[in-house]
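Colleague: generate a structure from the sequence data that follows.
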Amino acid sequence: MSVAERAGPVAPRIPAVAVLAHYLVGYRRTWRAGVFSSFLLPVLTVVGFGVGVGAYVDRGVGGVPYLDWLVPGLIASTALQVAVAESTWPVHSNFKWIRTYHAQVAAPLRIGDILAGHLAFVLFRVLTSTAAFLLVTALFGALRSPWAVTVLPVSVLLGLAIAAPTFAFSAAVPSDSYLALLFRFAIIPMTLFAGVFFPVESLPGGLRQLAYVTPLWHAVDLCRAAALGVAPQWSVTGHLVYLAAWAAVGWLLARRVFHRSLVV
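Modeller: This is a model prediction of the structure:
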């Protein structure tokens, strides 16, 4: 039993927002180092893939210039990459190396507050990163619809759908070498084959079905439809429910692993 649970109801509860504040205070000392890359990477990516590769795609994709077609997928992919980066080694280190979670559970903090506060910080990072990408691509004139602003909430939902189960994985594995395997066998293939760089329909049938299972494809389809001002390939409600299901299952798994690891 944790110190907080032994204290009983007389111990004052510290809400999840206090945990979020803890991470924001730390981020306040380092955010300047990330601002430059937050804008430089979208510029390099758009120029390299959209303008460079796009010059070899004569008719674009579905009658849309390749840059305009590519940008929404890149934004969703950015949300994925940030969510995973913030949910792997930072979470694992909080258990194994710096043991931040153990210090937090010794305070009047519940497991749910610890988990929710850290997830909220991850979503903050996803939101700021995708907002920077959206701004850069808007300056390049690659957004064709005012509905493009809805890319931001979709990216946050994707971030939660990815971060929550990744929290559970990072908390459960005994060594950080497993985190490298996650990138190699899950994140990189998902990024390559979930419709970011080319239509999923061009894949063989088996790979296409696997692409449809990934949460990234659902976010890419929503973001692309919003940025281009067209209907998505699948139901909007279906996309949102599917991403929410990933987030909910991931939350339950993460909460269970956190409870097992922190409550003694």
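Colleague: rest of the way, CA atoms for contacts and neighbours
Modeller: OK.
Colleague: report all helices and strands that whichever strand or helix holds Ala163 contacts.
Modeller: If you go by DSSP states H and E, Ala163 is part of helix 151-172. Packing partners of helix 151-172 (3 or more CA pairs under 8 Å, 6 or more residues apart in numbering; DSSP states H and E): helix 66-87, helix 89-96, helix 111-139, helix 215-228, helix 236-262.
Colleague: now do that helix and helix 111-139, the angle between them.
Modeller: Angle of helix 151-172 versus helix 111-139, following axes from the mean of the first three to the mean of the last three CA atoms, to 10 degrees, is 140 degrees.
Colleague: and this one, please, so the two structures can be compared:
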Amino acid sequence: MSEQDPRADTTTAPAAAGGHAAATPRQRYPQPLLPRNLRNWMMVWYRNYMVWKKLAIPSMIGNLADPMIYLFGLGLGLGLMVGQVNGVSYIAFLAAGTTASSVMMSASFESMYSAFSRMHVQRTWEAIMHAPLTLGDVVLGEIAWAASKAVLSGLAIMLVAGALGYAQMPGALLALPVIVLAGIAFAALAMTVTALAPSYDFFMFYQTLVMTPMLLLSGVFFPLEQLPEGVQAATKVLPLAHAVALIRPLMLGRPSEDVGLHLAVLGAYAMVALVVCLMLLRRRLLR
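Modeller: Just a heads-up that it's a prediction; the model follows:
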């Protein structure tokens, strides 16, 4: 009798202590990969919410500190030198860009550091998947939770800007659906990085090589028209640039252009990144 391939996925396992068979990876992680239904992921979202609620105030302060520093530090300081940009004060121009960038930052950090802790360090995902939930339920719940935190961050900055007269309220609230879609897209992209990360240090590559250039080249701090034509063409593939292009006109009370294109790009990023991260996580967790 030939020796069995150790990589084979067998349906039987040696008896463990107490006479119970040891669970194989496919038995531990329910199938199919996709969400089992339209409700299960909400339980994952609710579990994360209940944990976050205990530290809600420090968490919100941490998420808002960085964008607020950019908004008031650059907006008030540099704004005195720049004056107006595209017919509005620089701080009003920056407030809309900061709203979009805070969505990216909040969704990305939640999907990377916090989700990685639950998946790899605390093994919360493994515990959840012993219930009748699939990996798809868990990942969709994590992405929805990261997007929810991104909406809180973006909405908070929008309300502050509106209270100070830097955003046209209540019309600016029409940007909320865009913030939700952008949050999902950035959360799904970051979850793909989490699926590949061997440790927390890996996330620095994504922050330095992807998030920082996107922050500087997407029209957050200055109009895209100031960039060379070749760079302007490259920004058309950046999801943050499309989010800024949708959020800024709504916050400034101006008509939006190419709405369908911007929404399609953000939607495509969300869908493709979701599929890719599911495939990568399946391979990681079932190997």
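Colleague: where in the second structure does the helix holding Ala163 of the first structure fall?
Modeller: Counting by TM-score structural alignment, helix 151-172 of the first structure falls onto residues 175-196 of the second structure.
Colleague: ok, back up a step: mean shift of the helix holding Ala163 of the first structure relative to the second structure?
Modeller: Aligned to the second structure and superposed, helix 151-172 of the first structure gives a mean residue distance of 1.3 Å (mean CA distance after the TM-score superposition for the first structure).
Colleague: quick check: buried residues in that helix?
Modeller: 151-152, 154-172 (16 or more other CA atoms under 10 Å).
Colleague: part of a helix, is Ala167 of the second structure?
Modeller: No - the assignment for Ala167 of the second structure, made by DSSP: H, G, I helix; E, B strand; the rest coil, is coil rather than a helix.
Colleague: the closest residue to it other than its chain neighbours and Asn40 of the second structure: what is the separation?
Modeller: Nearest non-adjacent residue to Ala167 of the second structure, counting by CA to CA, 6 or more residues apart in numbering: Met251, 5.0 Å away. The gap separating Met251 of the second structure from Asn40 of the second structure is 35 Å, by CA to CA, to the nearest Å.
Colleague: quick one: what's aligned to Val220 of the second structure in the first structure?
Modeller: Alignment note: Val220 of the second structure maps to Val196 in the first structure; criterion TM-score structural alignment.
Colleague: can you get me a residue count around the nearest residue to that match once chain neighbours are set aside?
Modeller: Excluding the flanking residues, the one nearest Val196 of the first structure by CA to CA, 6+ apart is Gly73, at 4.4 Å. Each residue near Gly73 of the first structure was counted by other CA atoms under 10 Å, and the total is 26.
Colleague: identify the residues contacting Gly73 of the first structure.
Modeller: By CA atoms under 8 Å, 6 or more residues apart in numbering, the contact list for Gly73 of the first structure reads 195-197, 220-221, 223-224.
Colleague: how about a cut-off of 10 Å?
Modeller: For Gly73 of the first structure, the contacting residues are 79, 191, 194-198, 216-217, 219-224, 227, by CA atoms under 10 Å, 6 or more residues apart in numbering.
Colleague: just Ser155 of the first structure next, same as before
Modeller: Neighbours of Ser155 of the first structure in contact, by CA under 10 Å, 6+ apart: 75-80, 83, 123, 126-127, 129-131, 161, 216, 219-220, 222-223.
Colleague: could you redo the last one with a cut-off of 7 Å?
Modeller: 76, 79 (CA atoms under 7 Å, 6 or more residues apart in numbering).
Colleague: cool, and the one 3 residues further on?
Modeller: By CA under 7 Å, 6+ apart, the contact list for Leu158 of the first structure reads 80, 219, 243.
Colleague: shared with the second structure, which of the residues you listed?
Modeller: Retained in the second structure: 219, 243, out of the contacts of Leu158 of the first structure (criterion both residues aligned by TM-score structural alignment, their matches' CA atoms under 7 Å).
Colleague: now, of the contacts of Leu158 of the first structure, which are buried?
Modeller: Taking 16+ other CA under 10 Å as the criterion, what is buried in these is 80, 219, 243.
Colleague: could I get those in CSV, plus columns for distance to Leu139 of the first structure?
Modeller: CSV is the format used below for these (distance: CA to CA, whole Å):
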residue, distance to Leu139 of the first structure
Leu80, 23
Ala219, 22
Leu243, 29
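Colleague: between those, which is closest to Met1 of the first structure?
Modeller: Leu243 (33.9 Å; CA to CA).
Colleague: trace the closest one over to the second structure, please.
Modeller: Leu243 of the first structure maps onto Leu266 in the second structure, by TM-score structural alignment.
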